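[1] Have a look at this fold, sequence not included:
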C-alpha cells in the first residue's frame, strides 16, 4: 500500500471538509481512500468568485509569471496586472493587507505565487523563503495568516517551530530528528524568529530538495523514508546567516 501524504499526493490538496483540489486539472471532488491523503488544510474548500465586473487576472498572471525577470511595471502585461490588482484590492481585504505590508504589488504577487507552489507540493521547485525586516514589520503576522489556513495540528498541513531549534547548539543535543519527524507530509514549514547566526545548513538544504535523496525520521528502530512535500519559511530580524555556499541559491528573500 502506498504511504500516506507522499509523492503520489503532489499537485493535489486536501481541505478540511474532505474536498480534494487537483492543481493540474483545476477540478475538485470528495477525497477517496486511494488518494492516500491524511493531512488536510484547516479551512474548507471554497472557490474564489471575483466581484461582478472584476477583471480576470488569473490568466494574465499565468502568462506573466514564467517570464517575470523584471518588475510588473516594466511591460504592458505587468502594468495591466497592476491596475487589476489595485481594483481587486478594493473588494479583497487580504490583497489590501498584503499590499500595505509589502508596499508594492510585485512582492505581493511573488509571495502569493510561493504560497501556491507550497500548497501544490510541486517537486520542480527548490527554494526556501526568508522573510526579513525590523521588529514590528508584520513578518509573523503575515505568516500567521498562512498558518491559519494550513493549520498546525498533527493532522493538518502546517507546522510552526522556533528558528533556534535549527541552530548548531540545539542540533548537538540531537533535536533535529524530532523536527524531521514532525514535518513529514507537511506543506507549510515555518521557523519563526530565526537567529542571526548558528543555523544548521544540512537540514534546510535537504528539506528544500523535494526530489533529492530520501530523508529518514522516526525512532531508531522504525525509521521511515520520505521526501519533503512542502516549503520552508523563516521569519527573522536578520539577513540569512547560513555558513554554506550552497544556501544562497535556493533562498528566496
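    All right, it came through fine. This is a predicted model, so every value here is computed, not measured.

[2] CA only for contacts and neighbour counts going forward, please
    Fine.

[3] Now the element after the longest helix along the chain, going C-ward?
    In the chain, taking DSSP state H as the definition, the longest helix is helix 105-120. Reading on from helix 105-120 to the C-terminus, the next helix or strand found by DSSP states H and E is strand 128-132.

[4] Next, the angle from that next one to helix 105-120.
    Using axes from the mean of the first three to the mean of the last three CA atoms, to 10 degrees, the inter-axis angle of strand 128-132 relative to helix 105-120 is 140 degrees.

[5] What residues sit buried inside stretch 106-122?
    In terms of neighbour count (16 or more other CA atoms under 10 Å), stretch 106-122 has its buried residues at 106-109, 111, 114-115, 117-122.

[6] Kindly report the same for stretch 96-103.
    Residues of stretch 96-103 classed as buried by neighbour count (16+ other CA under 10 Å): 96, 98, 99, 101, 102.

[7] alright, now check it against this:
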C-alpha cells in the first residue's frame, strides 16, 4: 500500500494530498496513516476527506468521485410518510444522546456487510469531536426510548453525515428529515452522504461530481456556524407530527 498511497504526516495538522490524486480503484482512496485527533478530522472534513477502515486495516482516508449528497431544500418527508408521522408519538432532539446514537449505528446490521466500520477507535474519535462542538446527533425518542438517530460532523454551514439507525421502522428517515428541516432554518444547504447506495437514493440523495462537491465545501465550511457548541437548545424538541412535506 505504501508504494501506491501517500502516508500522512505525523503532525495532526499535516496537509492531505489533493483529492484529485485519489485512486479510481478503489474509488476515492487517497492516503493512509495519521490519527483520529480532533485537529486531523476537522482538517479532513473541511477538505472533503473522511476516514473509513475496519479493524485490522491501517487508517484509510477517502474522497470518492462522484460524491453522494442531500440538498436540504429538497429533503422533506413524502406525503405518504408525512401521513404516517401524523399518528406518531415520536419526539426529535439534538445532542442529548450522541454516544448512544453512535453505538446504535455501530451495532445496526447492514446488508452485505460483515461487522462494522465504526470501530471503538472511531467511536471514541467522534465522541471527542462532539465534546469539542463539531459533531452532532439528531435523536428520535418514543417516550424515553431511543428509536432512531443520525450523527455527523458540522463545520461552518456544512454537515457531513456519518451514519444513522432505526430501531423502529422509519425512525432514521424521521431523524434525517428533522435534521434537514433544522438545517434549512439555519441556511445550511447540503448534507454529505459520502458513498451512494440504493437506500440513500430512495431517500432522495443525488450524485455530484467531486469537483462540484469540493467547491461547495470550500465555501460552506468557511462560513460562520449557526450555533457554537451543542445544538440541544437551538434545535429544541420537534414532534415527528411537525415533519411536513411542505415545511
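    Cool, the structure landed. None of these values were measured; they are calculated from a predicted model.

[8] Overlay the chains and give the TM-score.
    Taking TM-score structural alignment, normalised by the length of the second structure as the basis, the two superposed chains have a TM-score of 0.32; 135 aligned residues with a CA RMSD of 5.9 Å.

[9] Check which residues of the longest strand seen in the second structure are buried.
    In the second structure, taking DSSP state E as the definition, the longest strand is strand 145-155. Buried residues in strand 145-155 of the second structure, counted by 16+ other CA under 10 Å: 146, 147, 148, 149, 150, 151, 152, 153, 154, 155.

[10] so how far is residue 62 of the second structure from residue 165 of the second structure?
    Distance of residue 165 of the second structure to residue 62 of the second structure, given as CA to CA, to the nearest Å: 23 Å.

[11] wait, I meant residue 201 of the second structure
    21 Å.

[12] ok, of the buried residues of stretch 96-103 of the first structure, which one's closest to residue 149 of the first structure?
    Ranked by distance to residue 149 of the first structure (CA to CA), these are led by residue 98 at 15.5 Å.

[13] who does the one helix or strand that closest one maps to touch, helix- and strand-wise?
    Using DSSP H and E, residue 98 of the first structure maps to helix 93-102. With contacts taken as 3 or more CA pairs under 8 Å, 6 or more residues apart in numbering; DSSP states H and E, helix 93-102 of the first structure sits against helix 105-120.

[14] Check which helices and strands the helix it packs on sits against.
    Judged by 3+ CA pairs under 8 Å, 6+ apart, helix 105-120 of the first structure is in contact with strand 12-14, helix 93-102.

[15] Distance to residue 86 of the first structure for the ones you listed - can I get that in CSV?
    Formatted as CSV, those follow (distance: least, CA to CA, whole Å):
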stretch, distance to residue 86 of the first structure
strand 12-14, 29
helix 93-102, 9
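
[16] Which one of those lies nearest to residue 82 of the first structure?
    Nearest to residue 82 of the first structure among those is helix 93-102 (11.3 Å), distances taken as CA to CA.

[17] Tell me which helix or strand the closest residue to residue 68 of the second structure other than its chain neighbours sits in.
    Distance criterion CA to CA, 6 or more residues apart in numbering; nearest residue to residue 68 of the second structure, sequence neighbours excluded, is residue 207 at 4.7 Å. Using DSSP H and E, residue 207 of the second structure sits in strand 206-208.

[18] now do residue 79 of the first structure
    Applying DSSP H and E as the criterion places residue 79 of the first structure in helix 76-88.

[19] ok, residue 213 of the second structure touching residue 71?
    No: in this structure, residue 213 of the second structure is not within contact of residue 71 by CA atoms under 8 Å, at 11.5 Å.

[20] Check which element follows the host helix or strand of residue 173 of the second structure along the chain.
    Per DSSP H and E: residue 173 of the second structure is located in helix 171-185. Using DSSP H and E, the helix or strand that follows helix 171-185 of the second structure towards the C-terminus is strand 190-194.

[21] how big is the angle separating that following strand from strand 145-155?
    Put simply, strand 190-194 of the second structure runs at 100 degrees to strand 145-155, going by the same axes, to 10 degrees.

[22] what packs against strand 190-194 of the second structure?
    Counting contacts by 3+ CA pairs under 8 Å, 6+ apart, strand 190-194 of the second structure packs against strand 67-71, strand 158-166.

[23] any idea which helix or strand comes after the first one?
    In other words, strand 67-71 of the second structure. Counting by DSSP H and E, the next helix or strand C-terminal to strand 67-71 of the second structure is helix 79-85.

[24] Next, the buried residues of that next one.
    The neighbour-count check on helix 79-85 of the second structure (16+ other CA under 10 Å) flags 81, 82, 85 as buried.

[25] which one of the residues you listed sits closest to residue 130 of the second structure?
    Taking CA to CA as the measure, residue 130 of the second structure lies nearest residue 85 of these, at 29.1 Å.

[26] before we move on, back to that, redo the buried residues of stretch 106-122 of the first structure as JSON lines? Include distance to residue 177 of the first structure.
    As requested, these are exported to JSON lines (distance: CA to CA, whole Å):
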{"residue": "106", "distance to residue 177 of the first structure": "37"}
{"residue": "107", "distance to residue 177 of the first structure": "34"}
{"residue": "108", "distance to residue 177 of the first structure": "34"}
{"residue": "109", "distance to residue 177 of the first structure": "34"}
{"residue": "111", "distance to residue 177 of the first structure": "29"}
{"residue": "114", "distance to residue 177 of the first structure": "26"}
{"residue": "115", "distance to residue 177 of the first structure": "26"}
{"residue": "117", "distance to residue 177 of the first structure": "26"}
{"residue": "118", "distance to residue 177 of the first structure": "22"}
{"residue": "119", "distance to residue 177 of the first structure": "24"}
{"residue": "120", "distance to residue 177 of the first structure": "25"}
{"residue": "121", "distance to residue 177 of the first structure": "22"}
{"residue": "122", "distance to residue 177 of the first structure": "24"}
